[in-house]
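Student: My questions concern the predicted model and sequence given below.
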Amino acid sequence: MNAPAPMALAGVRVVEMGQLIAGPFAGKTLGEFGADVVKIEPPGAGDPLRNWRLIKNGTSVWWQVQSRNKRSVAIDLRQPEGQQLARQLIAEADVLVENFRPGTLEGWGMSPDELHALNPGLVILRISGYGQTGPYRDLPGFGVIGEAMGGLRALTAEPGRVPVRVGVSIGDTLAALHGVIGVMMALYHRKVNGGAGQVIDVALHEAVFNVMESLIPEYSAFGAVREAAGSALPGIAPSNAYACTDGWVLVAGNGDSIFKRLMATIGRDDLGAAPDLADNAGRVARVAEIDAAIGDWTKPRTVQQVLDALATARVPAGKVYTAKDIAEDPHYRARDMILQQPTRDGYTVEVPGIVPKLSATPGTVRSNAPHVGDDTDAVLREMGLSAEQIATLRDKAIIQ
């Protein structure tokens, strides 16, 4: 039997105090690469994500992904004794993840200064709607608001129509991923520069804004306000979605040589050979004509017929996948991006695999998502509490 692969974050202890999406997604990512993630949940219902979207055997199937590789400790943080337990946990941790409204930790006597007095090496990841400073810091902010303020929502629409949601909580996830990057940089800095921790301040709207490409430089240099463009890629041609008899296909024919191969494939060598279409600027000027030509070719064909023809011509193209398409796709399976994961609710569910893929220290699913407070006793015993002390805390409803 092969020895288990080493874990990149083995030995790193994370205390997760967030709930729902942004903070817990950061904790999930750290846990998949070996961190020991101890999730503090309120007694009773626990993290509200447990009851979001589709429920099976009493628990959201989303929870099974978001909370794998975590241990659940149910502590009532509204009570001073619960706050003291949290401080004891954090005193021995490497990382604290929280996504409460700014000021919540401070109200519990757990400001960064107070926590660093207990644990100078602590890395504190704080994710919030607007950040820990600035005139909006105290406003409530969810991911959708961050997407709007960050500039994304204005672009996710057909021209002249209502801005729409991307379809997933992309603002929360982008904030979480930026937070994980910050945690890794802070841990590295701590390792090579004397052991001091620091605070990572991630605002939802700033994480979205950070991926908005040329939005602000174009406004600064030209006064250009980028508008919604539907499925097209503004300023790049041709790159769009085109209707087929049984769905939609995305075609990216915007490279100079790729464009010529695409036009040959659709029987429009006249466009492929046109001198003014030899570069992107010329194609952008005639994008409506080019899109119409591609659409006329795809319309009487199936998605698979289009994909086969464009693959032969080495033109990038892809189907618009649904959940069913993903679950049945052999490439996803070949790269372990669909995993069979047992649950503590008595069934097995297919879940997304782990990204990124590291060659020497790959991520793994080591444990399934816990019930509320499954690990309370074990974690408190690790902290040195006796069975009698744990029983007393449970009798007082400090823990579950």
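Tutor: Okay, I see it.

Student: Every contact and neighbour count from this point should use C-alpha atoms.
Tutor: Fine.

Student: if I look at residue 117, how far off is residue 91?
Tutor: Using Cα to Cα, to the nearest Å, residue 117 is found at 9 Å from residue 91.

Student: who's more crowded, those two?
Tutor: Using other Cα atoms under 10 Å as the criterion, residue 117 and residue 91 rank with residue 91 on top: 19 against 12.

Student: let's bring in a second one:
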Amino acid sequence: KRTITLDLSAPTGRDALLRLAATTDVIIENFRPGTLEKWGLGPAELSAVNPRLVLARVTGFGQSGPYAHRPGFGTLAEAMSGFAAITGEPEGPPTLPPFGLADSIAALATAYAVMTALAARATTGRGQVVDMAIIEPILTVLGPQPLWYDQLGYVQPRTGNRSRNNAPRNTYRTADNAWVAVSTSAQSVAERVMRLVGRPELIDEPWFATGSGRAEHADELDEAVGHWIGRRTRDEALAAFEKAEAAIAPVYDVRDVMTDPQYRALDTITEVPDPELGPLRMQNVLFRLSETPGAIRWAGRPHNADTEAVLTEAGLSPSEIAALRATGGTR
């Protein structure tokens, strides 16, 4: 990534962007609908200089519809998608995530959409517009709730850490005041957990044979698992579950993430050089490719650091860049 500044509302800034767009594969923008068009940089103008361009437009509510011109943020998507309504304790308020969940999901969905558009371009030779509304990807990953309601009239309630599909599934406090999370999405794992915590007789109960049946008896199962874990330290509980091939994980904060051996083995938190601050530790590239692995070259470029280099590569002469600065098109 490189960083440049352009004032797109200035005619010279607009013209500079069109010069850049002529040799660009993808432009991503997140202005309110109509803003690019107001500056004379809408899809028609951009496509005219580069018919192969993919323009990804990310907004809160999309490019059309009654809410299109409202200010849109991830928090609103987390509320409107149904996420907040099903998150939290049953008697507590709807709960929002303490980070940009909807924004992050929308970013991943946008990357996928752009790659899809580029794949289509390889066949058609033409670019296209990607219309990404932040309210949509998070709704998609929440699962079949619309179908449940449409066919069964079912509205998923808040259940805290519990699941309506299986049990035991919760977080449990250990004897040394740490927390662990247990999941029994597979029947065989649920049976191993019950044997481990000394309650094998529950396996013979008719309701234990299905995830939904176990979920209906979550109080009893949670009591059994919680009592067993509560008498052991976190390390003891983790070791016993691992030996029994049952699914458990410690509840980490960021300090634990930074020292976990699995994250270290994957280089999930990697060291990146910084000329001013020295080595920085941060999240690595999201995935590993066997033939073309990626890497983080720098943590972040100073604001406006690459304007002159990028514009020169786009074909602007020194006098044109100077005129661009003089007219307020860039800094």
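Tutor: On my side now, so go ahead. Computed from a predicted structure; not experimentally measured.

Student: OK, contacts around the equivalent of residue 182 of the first structure over in the second structure?
Tutor: Per TM-score structural alignment, the equivalent position to residue 182 of the first structure in the second structure is residue 113. Taking Cα atoms under 8 Å, 6 or more residues apart in numbering as the criterion, residue 113 of the second structure is in contact with residue 130.

Student: Which secondary structure state does residue 113 of the second structure sit in?
Tutor: helix (DSSP: H, G, I helix; E, B strand; the rest coil).

Student: same question, the one 3 residues further on
Tutor: In three-state terms, and counting by three-state DSSP, residue 116 of the second structure is helix.

Student: I'd like the distance between it and residue 1 of the second structure.
Tutor: In this view, residue 116 of the second structure and residue 1 of the second structure are 21 Å apart by Cα to Cα.

Student: swap in residue 74 of the second structure?
Tutor: Look at residue 74 of the second structure and residue 1 of the second structure: by Cα to Cα, they are 24 Å apart.

Student: Please compare those two by neighbour count and tell me which comes out ahead.
Tutor: Neighbours were counted for residue 74 of the second structure and for residue 1 using other Cα under 10 Å; residue 74 has more, 21 against 9.

Student: need the contact list for the equivalent of the more buried one over in the first structure.
Tutor: Using TM-score structural alignment, the partner of residue 74 of the second structure in the first structure is residue 143. With contacts defined as Cα under 8 Å, 6+ apart, residue 143 of the first structure is in contact with 129, 169-172, 204-205.

Student: and what of residue 303 of the first structure?
Tutor: Applying Cα under 8 Å, 6+ apart to residue 303 of the first structure gives the contacts 244-249, 319.

Student: Of those - the most surrounded one?
Tutor: Greatest neighbour count in the contacts of residue 303 of the first structure, by other Cα under 10 Å, goes to residue 249: 22 neighbours.

Student: Same question for the corresponding residue of the second structure for it, what's its three-state structure.
Tutor: Mapped onto the second structure by TM-score structural alignment, residue 249 of the first structure lines up with residue 180. For residue 180 of the second structure, the secondary structure call by three-state DSSP comes out as strand.

Student: now residue 180 of the second structure, nearest residue through space, not along the chain?
Tutor: Here the nearest residue to residue 180 of the second structure in space, its sequence neighbours aside, is residue 250; by Cα to Cα, 6 or more residues apart in numbering that works out to 4.3 Å.

Student: which residues sit in contact with residue 164 of the second structure?
Tutor: For residue 164 of the second structure, the contact set (Cα under 8 Å, 6+ apart) comprises 212, 215-216.

Student: again, 7 Å this time
Tutor: For residue 164 of the second structure, the contact set (Cα atoms under 7 Å, 6 or more residues apart in numbering) comprises 212, 215.

Student: which secondary structure element contains it?
Tutor: In this structure, residue 164 of the second structure sits in neither a helix nor a strand according to DSSP states H and E.

Student: Map it across to the first structure for me.
Tutor: Matched by TM-score structural alignment, residue 164 of the second structure corresponds to residue 234 in the first structure.

Student: Which stretches in the second structure count as strands?
Tutor: 26-29, 54-59, 129-133, 170-173, 179-182, 248-250, 269-272, 280-283 (DSSP state E).

Student: looking at these, which is closest to residue 16 of the second structure?
Tutor: strand 26-29 (13.8 Å; Cα to Cα).

Student: tell me which residues of the closest one are tucked away?
Tutor: residue 26 (16 or more other Cα atoms under 10 Å).

Student: how close does it sit to the first structure?
Tutor: By mean Cα distance after the TM-score superposition for the first structure, the fitted strand 26-29 of the second structure averages 0.6 Å away from its aligned residues in the first structure.

Student: Where in the first structure does that strand fall?
Tutor: Residue span in the first structure matched to strand 26-29 of the second structure, by TM-score structural alignment: 95-98.

Student: Likewise for stretch 88-96 of the second structure?
Tutor: Aligning stretch 88-96 of the second structure against the first structure (TM-score structural alignment) gives residues 157-165.

Student: try stretch 248-265 of the second structure
Tutor: Mapped onto the first structure using TM-score structural alignment, stretch 248-265 of the second structure spans residues 317-334.

Student: Now do the matching stretch: distance from first to last residue.
Tutor: Span of stretch 317-334 of the first structure from end to end, Cα to Cα: 20 Å.

Student: what does it rub up against?
Tutor: Around stretch 317-334 of the first structure, the neighbours that count as contacts under Cα under 7 Å, 6+ apart are 248-252, 303, 307, 310, 338.

Student: Give me the residue at the spatial middle of the first structure.
Tutor: The centroid of the first structure falls nearest to residue 173 when counting by Cα atoms, centre = their mean (2.9 Å).
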